[in-house]
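Q: coords please:
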Amino acid sequence: MRRLEGRPYNRAMLTGRQIGFVGGGNMAEALLAGLLRKGLTGPERLTVSDPLVSRRELLGRNFGVAVTDDNQAAVRGAEIVVLCVEPQVLDDVLAELGPSLESHPLVISVAAGYPLSRIQDRLVGTTRLVRTMPNTPSAIGVGVTAMSLAAGLSAADRQAAEQLFESVGTVVVVEERLMDAVTGLSGSGPAYVFAMIEALADGGVLSGLPRGTAQQLAAHTVAGAARMVLEQGEHPAVLKDRVASPGGTTIVGLSRLEQGRLRATLMSAVEAATQRSQELGKAENHHL
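A: Alright, predicted model coming up:
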């Protein structure tokens, strides 16, 4: 796999290209914000379709983009189409969009568990395809997106897709067979970390800290520890051992975590979520 981070932006990849978003939910909103914040395109080049009036009004008001309830209108003339809909409705959406994609734009899907081959079966003749799995921290520009590329995708299309998602964080390119594992780890992972932060804060409250102080300490502790892993490039076990002095408080706490099988439980959570993603991908009708 390849990890892409901190690369200078080549604005030519997206500048002047019409981008149509099908679905105006949270991920579409994050991408719109990222694209405009980075100056990679202008609102006049962006169109979003969504069935909900409230979402259309919000996106139009906040970003100045064109909005519509017509999926075909959103992609008509687009050079890049981003499918931001739930996997259980993507079959119907693709059937609807087919006649409007005669120009064969670059099609990017964020639907979990929905394979590239299934998109190709429903968009006959479309080969410019990318499958992605972003996660929720993309909403504040610090997400991580795994990306799988259709065979034969051009370098220009690959760079355009990478740049689009780099606007909301880091991009990792993986083989499509690994996308279910990505879903189980980074896709579902924020929820595991939120649960850990809640539990750490509860421990602080149990030990006498005010709730607000405990939550702030817990969240900053997790954020700081993650940043050390990313910036220092050392194995987490090495960093852990530096905190755990002989006979000290940390090693006692770590011993209790081992008794509670924290590491084994987290590994099992990723494995279970991965298996569920595989089941959804095989299902004829997707149900989340």
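
Q: switch to C-alpha atoms for all contacts and neighbour counts from now on
A: OK.

Q: quick check: residue 270 touching residue 184?
A: Yes. Taking contacts as C-alpha atoms under 8 Å, residue 270 lies within contact range of residue 184: 4.7 Å.

Q: what ranges does the protein have for its strands?
A: 2-4, 19-22, 46-49, 66-68, 80-83, 106-109, 129-133, 143-149, 169-173 (DSSP state E).

Q: mind checking which of these is nearest residue 196?
A: When the strands of the chain are compared by C-alpha to C-alpha, strand 143-149 sits nearest residue 196, at 18.3 Å.

Q: so how far is that closest one from its chain's centroid?
A: 7 Å (C-alpha atoms, centre = their mean, to the nearest Å).

Q: again with stretch 97-115
A: 17 Å.

Q: likewise for stretch 256-273?
A: On C-alpha atoms, centre = their mean, the centre of stretch 256-273 falls 23 Å from that of its chain.

Q: not counting its own residues, what contacts it?
A: 181, 183, 184, 185, 188, 189, 192 (C-alpha atoms under 8 Å, 6 or more residues apart in numbering).

Q: for the chain, which segments count as helices?
A: 26-37, 53-63, 71-75, 87-97, 116-122, 155-166, 179-182, 189-206, 211-232, 236-243, 249-259, 262-282 (DSSP state H).

Q: about what we covered before: figure out which of the strands of the chain is closest to residue 214.
A: It is, among the strands of the chain and with distance given as C-alpha to C-alpha, strand 143-149, at 24.8 Å.

Q: now the other sequence, so there's something to compare against:
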Amino acid sequence: MKMEKQQIGVIGAGNMAEALIHGMITSMRFSSQSILVSNRSNRDRLAYLSKKYKVKTTDKKSLVEQSDVIVLAMKPQDIFSVIEEIKVWMRPNQLCISIAAGIEMASLQKASGLELSIIRAMPNTSAKVLCSATAIAKGENVTEEQMELARKIFSCVGTVREVAEEQMDVVTGLSGSGPAYVYSFLEAMIDGGHHLGLSQKESTELVLQTLRGAIEMMTATGMKPSELSKQICSPNGTTVAGLAVLNQNHFKESVMEAIKAATLRSKELRKSIQS
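A: Purely as a prediction, here's the structure:
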């Protein structure tokens, strides 16, 4: 695999920043020496990243001036203060990738006062194990070469899907928050087995492999979930009895409402941060 030559500057040193750094290096697509990291004040965290991944830690001025790509990996409420601080060192058409949830590209462009090339990205926490479902949205000044570089960066931590920016709230509610919904479902299944006599360990192992198998079946066959579910059901059988309870309790509708609620909350948070 060809190693990329671009300098990647990461501002932020939290879990998502570390996941990206880990993915870029372990994929062998990016050298540790091509990655620069800075954050607001946590020097211990920077020292940890430098020691573990051999990346270069530096101040924001040097990072911005030396980087081809700046990854803004901080909380949404911090992003505008960071832009205000670094905009004096930024260059027109410099690629800026924001993973701050809910912050629109137009707002970042306005805050910088420059014609930046901006890409929004929404990875999820599974990036820590290189299994993120990441959506990216392209800004108006972004070249295809820059977009391809963003795809390469985020493909190091999972899959990448390009979407329109107006779809990012839905992405936040679906795949951004989605792991939490899955963990709630897993917890319910594990507790169900445990309460009926299995040990916690036995129930956990069976549930995890059941989920892996179901995902692999859908991936391998390309069939719809409803079609695969029908293959398990026999008239008046055990699966039909279990599904009847889920249907009575509006399981599908509840999940869909959860995604809708998270999407609406993403919109609300964006308005509160950008107002």
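
Q: TM-score for the pair, please.
A: TM-score for the superposed pair, counting by TM-score structural alignment, normalised by the length of structure 2: 0.95. Supporting figures: 274 aligned residues with a C-alpha RMSD of 1.5 Å.

Q: so how far is residue 254 of structure 1 from the residue of structure 1 most remote from its centre?
A: Distance from the C-alpha centroid of structure 1 peaks at residue 247, with 41.2 Å (C-alpha atoms, centre = their mean). Separation of residue 247 of structure 1 from residue 254 of structure 1 (C-alpha to C-alpha, to the nearest Å): 11 Å.

Q: adding distance to residue 197 of structure 1 and mean neighbour count, write the strands of structure 1 out as TSV.
A: TSV is the format used below for those (distance: least, C-alpha to C-alpha, whole Å; neighbours: other C-alpha atoms under 10 Å):
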stretch	distance to residue 197 of structure 1	mean neighbour count
strand 2-4	27	12
strand 19-22	34	27
strand 46-49	35	26
strand 66-68	37	21
strand 80-83	32	24
strand 106-109	31	22
strand 129-133	23	25
strand 143-149	18	24
strand 169-173	22	22
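
Q: could you dump those strands to JSON lines with distance to residue 90 of structure 1?
A: Compiled in JSON lines, the strands of structure 1 are given as follows (distance: least, C-alpha to C-alpha, whole Å):
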{"stretch": "strand 2-4", "distance to residue 90 of structure 1": "28"}
{"stretch": "strand 19-22", "distance to residue 90 of structure 1": "10"}
{"stretch": "strand 46-49", "distance to residue 90 of structure 1": "14"}
{"stretch": "strand 66-68", "distance to residue 90 of structure 1": "18"}
{"stretch": "strand 80-83", "distance to residue 90 of structure 1": "8"}
{"stretch": "strand 106-109", "distance to residue 90 of structure 1": "9"}
{"stretch": "strand 129-133", "distance to residue 90 of structure 1": "13"}
{"stretch": "strand 143-149", "distance to residue 90 of structure 1": "18"}
{"stretch": "strand 169-173", "distance to residue 90 of structure 1": "23"}
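
Q: nearest to residue 203 of structure 1, of those strands?
A: Per C-alpha to C-alpha, nearest to residue 203 of structure 1 of the strands of structure 1: strand 143-149, 27.6 Å.

Q: which part of structure 2 matches that closest one?
A: Aligned using TM-score structural alignment, strand 143-149 of structure 1 spans residues 132-138 in structure 2.

Q: after superposing, tell me the mean distance of the matching stretch to structure 1.
A: Following the fit onto structure 1, the mean deviation recorded for stretch 132-138 of structure 2 is 0.5 Å by mean C-alpha distance after the TM-score superposition for structure 1.

Q: show the contacting residues for the aligned residue in structure 1 for residue 214 of structure 2.
A: Matched by TM-score structural alignment, residue 214 of structure 2 corresponds to residue 225 in structure 1. For residue 225 of structure 1, no contacting residues are found, by C-alpha under 8 Å, 6+ apart.
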